[in-house]
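*Asks:* sequence first, then the predicted structure:
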Amino acid sequence: MSEPENAGRGEAALLGPAEVRVLAERFGVRPTKQLGQNFVHDANTVRRIVAAGSVGRDDVVLEVGPGLGSLTLGLLDAADRVIAVEIDPNLAEHLPQTVKDRAPTLADRLTVVQADALRVQAADLPAAPTALVANLPYNVAVPVLLHLLAELPSIRTTLVMVQLEVADRLAAVPGGRIYGVPSVKAGFFGTVKRAGTVGRQIFWPVPQVESGLVRIDRYTESPWPMDEIHRKRVYEVVDAAFAQRRKTLRAALAGWAGSPVEAERRLVAAGIAPTARGETLDTAAFVRLAQQAPTE
């Protein structure tokens, strides 16, 4: 392969459709549904994602599922450091060389961690990331996102590409049909909003669904405790409320509280009508409700 354009000018030569297929063939990569592998091959989309994430030179960016390196190269152009977590050992092995070939002056900014993002802990990373930017595998997008936000409080800004339906659910507001568990739990960490829609044709292989961009800005001053014990208490009441979302909270939370009477007492103490339903409550209301449960 000839030397990529821009390779000697301190810029990354981003991947296009032809380059993605060449790399995949060279590395023996056959995208699998099990790992949710759909590789981005549109440079303009990569630039758009980097811009939407407000990635700057002082950022340490965590990327999940870098794949063949399409988004990685764009992030290296903008950030001081990129930590790429890749579960596929074959892809993890080849990514550094791809970066050296296409952005030799930026290669020292990249660290690849071969690991499952669902199990990554802060101690597994060489530095504390300040931003999370990723094309998340559709089948585990929400669990990965919530795990990383909980595990890595240093992350200030998050910009993820997920299935469009998931993007809508994450950014949904109380009162709507699609507002639910992902909406409330993402809102525990910061403000959540949609950041655009992405067509399916920019991927290889082409997925069956459209994609959406979601941005989360972590609270600069948290309105509630963010420790693991408190977060789990909030998650417990959220899960209970939406497990039977057609029921009033007095009925839906009877198991969580121990009885309908005790559920009503806690609801009233939190300033919530017992006849309300879970989809009408914002994250702050669920936090108040969790705080009414006795501590062990």
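*Replies:* Arrived safely. Numbering: from 1, shown residues only.

*Asks:* from now on I want contacts and neighbour counts done on CA atoms only, so please keep to that.
*Replies:* Fine.

*Asks:* what ranges does the stretch 1-150 of the chain have for its helices?
*Replies:* Secondary structure of the stretch 1-150 of the chain (DSSP state H, counting those that start in this stretch): helices located at 17-27, 43-52, 70-78, 89-102, 141-151.

*Asks:* take a look at this one as well, against the first:
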Amino acid sequence: MASDHDQRLLDPTAVRGLVAELGLRPTKQRGQNFVTDANTVRRIVALAEVGEDDVVVEIGPGLGSLTLGLLHRARRVIAIEIDELLAGALPATVERLAPNRADALTVLTADALRVDTLPEPPTKVVANLPYNVSVPVLLHLLATFDSWRYGLVMVQSEVADRLVAGPGSKTYGIPSLKLAWYAAARRVGSVAPSVFWPVPNVDSGLVALDRRDPVPTTASREQVFAVIDAAFAQRRKMLRSALSGMAGSSAAASAVLEQAGVDPQTRGEQLGIADFARIAEALAGR
């Protein structure tokens, strides 16, 4: 593997040059904001603790800013890119800037939300996730590929806050809980808009994910997630009201909640993932 000082990474001039060469018009729809700062790339790779045995999945590699940093450390990088133009150009960029690591790159031209097989089981996920699909993509990768135990994702700052929030927090909700089913999330840094081109109008946050075993329960993930969705459909409602549709009535919901050891007058935002698993179990066992 190359040492840090002889890595060739993309800088602002190289990014603009590639954009011009490809005739690319970055779209907000696909969250195409490319990292132009080499130190930010090195920081992400370091926080991701990427090692020479790792098979890293990267979502939305774009022009290859982070891909190049990952290739200097990982055994293999599987980059999933929905944009055909960018996917087609990435191998040539790597060949030019990291020729000795070109064979370690696999590019899949695909929508990350639809990918259900990979050429090799990943050990890590490291990605600058498009803002508009960051949570669905993350949950899909966690549900579909159970071989990776650690991840580091860059998402919109507001999304980062939601992912790491705990019960009782204003930002706590469906993303926090569904992620908690799979992993412990913690915020490990922030990234300024100035390191991207085009410059977004939001800050970004870095979130580390440590996968853990799901809560022990006889309820399925789908059943637990359905209860979460119902509890937060009208977030200010007490659970006995929010779950009345699932249980058949407010009284039936109260009975289910009491069986699960939960106060029927509490709200979903006060409960953790284990509480929701008990509620789903009680509902399923009626």
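*Replies:* Arrived safely. Quantities reported herein were computed from a predicted structural model and do not represent experimental measurements.

*Asks:* can you give me the TM-score here?
*Replies:* The TM-score (TM-score structural alignment, normalised by the length of structure 2) is 0.96; 286 aligned residues with a Cα RMSD of 2.0 Å.

*Asks:* hang on, the earlier thing: tell me which of the helices of the stretch 1-150 of structure 1 sits most buried.
*Replies:* Among the helices of the stretch 1-150 of structure 1, helix 70-78 has the highest mean neighbour count (mean count of other Cα atoms under 10 Å), at a mean of 26.

*Asks:* which bit of structure 2 covers it?
*Replies:* Using TM-score structural alignment, the residues of structure 2 aligned to helix 70-78 of structure 1 are 65-73.

*Asks:* now which residue in structure 1 aligns to D54 of structure 2?
*Replies:* Per TM-score structural alignment, D54 of structure 2 is aligned with D59.

*Asks:* just list the residues touching its match, thanks.
*Replies:* Going by Cα atoms under 8 Å, 6 or more residues apart in numbering, D59 of structure 1 touches A79, D80, R81, P129, T130, A131.

*Asks:* quick check: closest non-adjacent residue to the fifth one.
*Replies:* Distances taken as Cα to Cα, 6 or more residues apart in numbering put I155 closest to T130 of structure 1, at 4.2 Å, once the chain neighbours are dropped.

*Asks:* which of the three states applies to A195 of structure 1?
*Replies:* Counting by DSSP: H, G, I helix; E, B strand; the rest coil, the backbone at A195 of structure 1 sits in strand.

*Asks:* which one in structure 2 is aligned with it?
*Replies:* In structure 2, A195 of structure 1 lands on V188 (TM-score structural alignment).

*Asks:* could you report the neighbour count for that match?
*Replies:* Neighbouring residues of V188 of structure 2 were enumerated by other Cα atoms under 10 Å; the total is 14.

*Asks:* now do R114 of structure 2
*Replies:* 11.

*Asks:* residue in structure 1 paired with it?
*Replies:* Residue pairing (TM-score structural alignment): R114 of structure 2 is matched to R119 of structure 1.

*Asks:* could I get the contacting residues of that match?
*Replies:* Neighbours of R119 of structure 1 in contact, by Cα under 8 Å, 6+ apart: none.

*Asks:* where's it relative to L145 of structure 1, distance?
*Replies:* Distance, R119 of structure 1 to L145 of structure 1, by Cα to Cα, to the nearest Å: 12 Å.

*Asks:* and the strands in structure 1, which stretches?
*Replies:* 39-40, 60-64, 81-86, 110-114, 131-135, 157-163, 190-198, 203-204, 211-218 (DSSP state E).

*Asks:* the second one - contacts with which helices or strands?
*Replies:* The criterion is 3 or more Cα pairs under 8 Å, 6 or more residues apart in numbering; DSSP states H and E, and the helices and strands that strand 60-64 of structure 1 contacts are strand 81-86, strand 131-135.

*Asks:* to L71 of structure 1, which of those strands lies closest?
*Replies:* strand 131-135 (7.8 Å; Cα to Cα).

*Asks:* so that closest one matches what in structure 2?
*Replies:* Counting by TM-score structural alignment, strand 131-135 of structure 1 corresponds to 124-128 in structure 2.

*Asks:* again, but for stretch 95-110 of structure 1
*Replies:* Under TM-score structural alignment, the match for stretch 95-110 of structure 1 is residues 90-105.
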